[in-house]
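**Student:** Got a predicted structure here, sequence first:
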Amino acid sequence: MHDHDEAGVHALPIDVEYGGRQLTITPSVVETDRGLVLIDVGPQRAVDSLEVHLQNLGYALTDVWLIVCTHHDGDHVGGLTAVLDRVDAVVATHRDEAPYVRGDREPIKGDGDRYEPVEVDIELADGVRIPTLAGPMEVVATPGHTPGHVSLSFPEDGLLIAGDALVADGAAPLEGPKPEFTADLSRATESVGRLAERDVEHTLCYHGGYVDAGSERIEEIHENLRS
């Protein structure tokens, strides 16, 4: 697997230690007329790496105007306060994730050691479109991994940013959600089915990065999950 940059979309692979494990996570940025949209930030200690990635692309962290959180797990959003200390950005997540990010509820998979709560400025809903230089970026509700998990679709070039609805760090190039980290597997399975209906040519997973696989493979995964 290689780092992949679609026109206007950049994967930012970062090696972190999280929950006692070494992980490679893949936040991403999308270029827009207003600056950058950052999709997930990683845990707290990922911020410096984010900054270096952006500098290599010719940007600064302060070019980020919107942070989209695919869901509230700490390995995705634990670094929000650290990022917001350096940039005045708008925070968006699905309305069913907002209570966890805001601190009204404890994270589903937390062990009591939660990240600092952050105000959510925009509550996203399925079908919301954000204009970007890669064409419209559409919010796709993919609940199951968490109650309000979202993925992001770029219909113009067939790219799917899957979040944790799919993973690419296993034996197969693209796989379904990991059952041990999935709050509701039957909903997650339905979500994979929804993704299979879209015209996906390539996929960017938070765990595993870019894969040259799309709808056909996602439909296979859906069938396997259902059987």
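**Tutor:** That came through fine. Here the structure is a predicted model, which means the values were calculated and not measured. Residues are numbered from 1 along each chain as shown.

**Student:** For the rest of this, base every contact and every neighbour count on C-alpha atoms.
**Tutor:** Will do.

**Student:** got a list of what the one residue sitting closest to the centre of the chain touches?
**Tutor:** Residue closest to the mean C-alpha point of the chain, counted by Cα atoms, centre = their mean, is residue 163 at 3.4 Å. Contacts for residue 163 (Cα atoms under 8 Å, 6 or more residues apart in numbering) come out as 70, 149, 150, 151, 204, 205, 206, 207.

**Student:** Out of these, list just those in strands.
**Tutor:** Taking DSSP state E as the definition of strands, those contribute 150, 151, 204, 205.

**Student:** residue contacts, the third one?
**Tutor:** For residue 204, the set of contacting residues under the criterion of Cα under 8 Å, 6+ apart consists of 11, 159, 160, 161, 162, 163, 210, 211.

**Student:** In terms of distance to residue 193, which of those ranks first?
**Tutor:** Distance to residue 193 across those (Cα to Cα) is lowest for residue 162, with 12.8 Å.

**Student:** where does that closest one land in three-state SS?
**Tutor:** Secondary structure, DSSP: H, G, I helix; E, B strand; the rest coil: residue 162 is strand.

**Student:** If we ignore the residues flanking it in sequence, what's nearest it?
**Tutor:** If the residues on either side of it in the chain are set aside, residue 162 comes closest to residue 151, at 4.8 Å by Cα to Cα, 6 or more residues apart in numbering.

**Student:** For that neighbour, give its distance to residue 124.
**Tutor:** Distance from residue 151 to residue 124, counting by Cα to Cα, to the nearest Å: 11 Å.

**Student:** Now the common contact residues for those two.
**Tutor:** Listed as contacting both residue 151 and residue 124 by Cα under 8 Å, 6+ apart are residue 139.

**Student:** take a look at this one as well, against the first:
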Amino acid sequence: MKIANGIEALDLTVNMMGRQSALHPTLIWDDNEVILVDTGIPGQLEKIRKAVTSAGASFDKLNKVILTHQDIDHIGSLPEILKGAGRKIEVLAHEEDKPYIEGDKPLIKMNPERMAKMLESLPEEQRQKIQTMFGARRSAKVDTTITDGEVLPYCGGMTVIFTPGHTPGHISLYHQKSKTLIAGDALVAADGALLPPSPRTTLDMTTALQSIKKFTKYDIDTVICYHGGVFKENVNKRLAELADTQ
């Protein structure tokens, strides 16, 4: 979905845990930069390439990937993107999640015990397929670490908002020019509503809820949730309501 000139929420269809759903990486671009925020699950390089082209940008000019956090559905296709590009792409992420993205530590949510619990209700064939897809070691070098409040001077300016809780190093981004919040998994959209992150997939729900309060400092017209897509209805009011309940 197009948000404004040079910013679009991509739509990647996936089948996870026996359910078909969509993931929404964000594409931001201008004459100098083509930036992808998050990279889908493993094996989605061609879907991403097509989505970038359909948005009106050039995959061949992609020069930066910003990761909101370490989860496999956000970093899954990163190694394929870096390999398939045939040129240098700068990878940016928060310091807290860097060792997980780079493979120095195992992904927090992919340990065998947690995986077994997540998959226990699925048929054996589906369990094996998901374990094969997600079980392989996938890592990539983080070239640049980004910090809370840092303004990235790309595409009209993007402010980094450190929003831990869902993972220790989760970040969100505020695109100043379009007044768009790229929330990652700090928020979700469902049935026309803007909601806190899912407790089932959030490591520290108390911290995650506190992180929502940071969004009230910004004038936001649009929220892009990685799960659920775009929310545009009285955004600042809704964020204030969510912050007040914590």
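**Tutor:** Sure thing, it's come through. Note that this is a predicted model, so its numbers are computed, not measured.

**Student:** List the TM-score for the superposed pair.
**Tutor:** The TM-score (TM-score structural alignment, normalised by the length of the first structure) is 0.91; 221 aligned residues with a Cα RMSD of 1.6 Å.

**Student:** Could you save the ones in strands among the contacts of residue 163 of the first structure as TSV and add columns showing distance to residue 27 of the first structure?
**Tutor:** Formatted as TSV, these follow (distance: Cα to Cα, whole Å):
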residue	distance to residue 27 of the first structure
150	14
151	12
204	9
205	9
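
**Student:** of all those, which comes closest to residue 60 of the first structure?
**Tutor:** Checking these against residue 60 of the first structure by Cα to Cα gives residue 204 as the nearest, at 22.6 Å.

**Student:** So what does that closest one match up with in the second structure?
**Tutor:** Superposed on the second structure with TM-score structural alignment, residue 204 of the first structure falls opposite residue 224.

**Student:** got it, and residue 187 of the first structure?
**Tutor:** Match for residue 187 of the first structure (TM-score structural alignment): residue 207.

**Student:** burial of that match, as a residue count?
**Tutor:** For residue 207 of the second structure, the count of nearby residues is 16 (other Cα atoms under 10 Å).

**Student:** any idea how far residue 112 of the first structure is from the residue opposite residue 175 of the second structure in the first structure once aligned?
**Tutor:** Alignment note: residue 175 of the second structure maps to residue 154 in the first structure; criterion TM-score structural alignment. Distance of residue 154 of the first structure to residue 112 of the first structure, computed by Cα to Cα: 36 Å.

**Student:** okay, now the aligned partner of residue 29 of the first structure in the second structure: neighbour count?
**Tutor:** Superposed on the second structure with TM-score structural alignment, residue 29 of the first structure falls opposite residue 27. Counted by other Cα under 10 Å, the residues lying close to residue 27 of the second structure total 23.

**Student:** Centre of the chain to the strand or helix carrying residue 27 of the second structure, how far?
**Tutor:** Assigned by DSSP states H and E, residue 27 of the second structure belongs to strand 26-29. Centroid separation for strand 26-29 of the second structure versus its chain: 12 Å, with Cα atoms, centre = their mean, to the nearest Å.

**Student:** hang on, the earlier thing: skipping its backbone neighbours, what lies nearest the match of residue 175 of the second structure in space?
**Tutor:** Leaving aside its sequence neighbours, residue 154 of the first structure sits nearest to residue 137 (Cα to Cα, 6+ apart; 5.0 Å).

**Student:** ok so, going back, residues contacting the match of residue 175 of the second structure?
**Tutor:** Residues near residue 154 of the first structure by Cα under 8 Å, 6+ apart: 134, 135, 136, 137, 138, 160.

**Student:** aligned partner of the fourth one in the second structure?
**Tutor:** Under the alignment defined by TM-score structural alignment, residue 137 of the first structure is paired with residue 158 of the second structure.

**Student:** if we can go back for a sec, who's more crowded, residue 151 and residue 124 of the first structure?
**Tutor:** Using other Cα under 10 Å as the criterion, residue 151 of the first structure and residue 124 rank with residue 151 on top: 27 against 22.

**Student:** how near is the more buried one to residue 57 of the first structure?
**Tutor:** The span separating residue 151 of the first structure from residue 57 of the first structure equals 24 Å under the rule Cα to Cα.

**Student:** now do residue 43 of the first structure
**Tutor:** Residue 43 of the first structure sits 21 Å away from residue 57 of the first structure, going by Cα to Cα.

**Student:** With residue 8 of the first structure instead?
**Tutor:** Taking Cα to Cα as the measure, residue 8 of the first structure falls 11 Å from residue 57 of the first structure.

**Student:** which one of the two has more residues nearby?
**Tutor:** Applying other Cα under 10 Å to residue 8 of the first structure and residue 57 shows that residue 8 carries more neighbours, namely 14 against 10.

**Student:** which stretches of the second structure form helices?
**Tutor:** 45-55, 72-75, 78-85, 98-101, 112-119, 124-135, 205-212, 235-244 (DSSP state H).

**Student:** so which of those gets nearest residue 220 of the second structure?
**Tutor:** Proximity to residue 220 of the second structure (Cα to Cα) singles out helix 235-244 among the helices of the second structure, at 6.1 Å.

**Student:** Give me the buried stretch members for that closest one, please.
**Tutor:** 235, 236, 238, 239, 242, 243 (16 or more other Cα atoms under 10 Å).

**Student:** Need these in TSV (columns: distance to residue 194 of the second structure).
**Tutor:** Below are these laid out as TSV (distance: Cα to Cα, whole Å):
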residue	distance to residue 194 of the second structure
235	9
236	11
238	7
239	8
242	9
243	12
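
**Student:** any idea how far residue 156 of the second structure is from the residue mapped onto residue 6 of the first structure from the second structure?
**Tutor:** Counting by TM-score structural alignment, residue 6 of the first structure lines up with residue 4 in the second structure. Separation of residue 4 of the second structure from residue 156 of the second structure (Cα to Cα): 12 Å.

**Student:** do residue 2 of the second structure as well
**Tutor:** According to Cα to Cα, residue 2 of the second structure and residue 156 of the second structure sit 16 Å apart.
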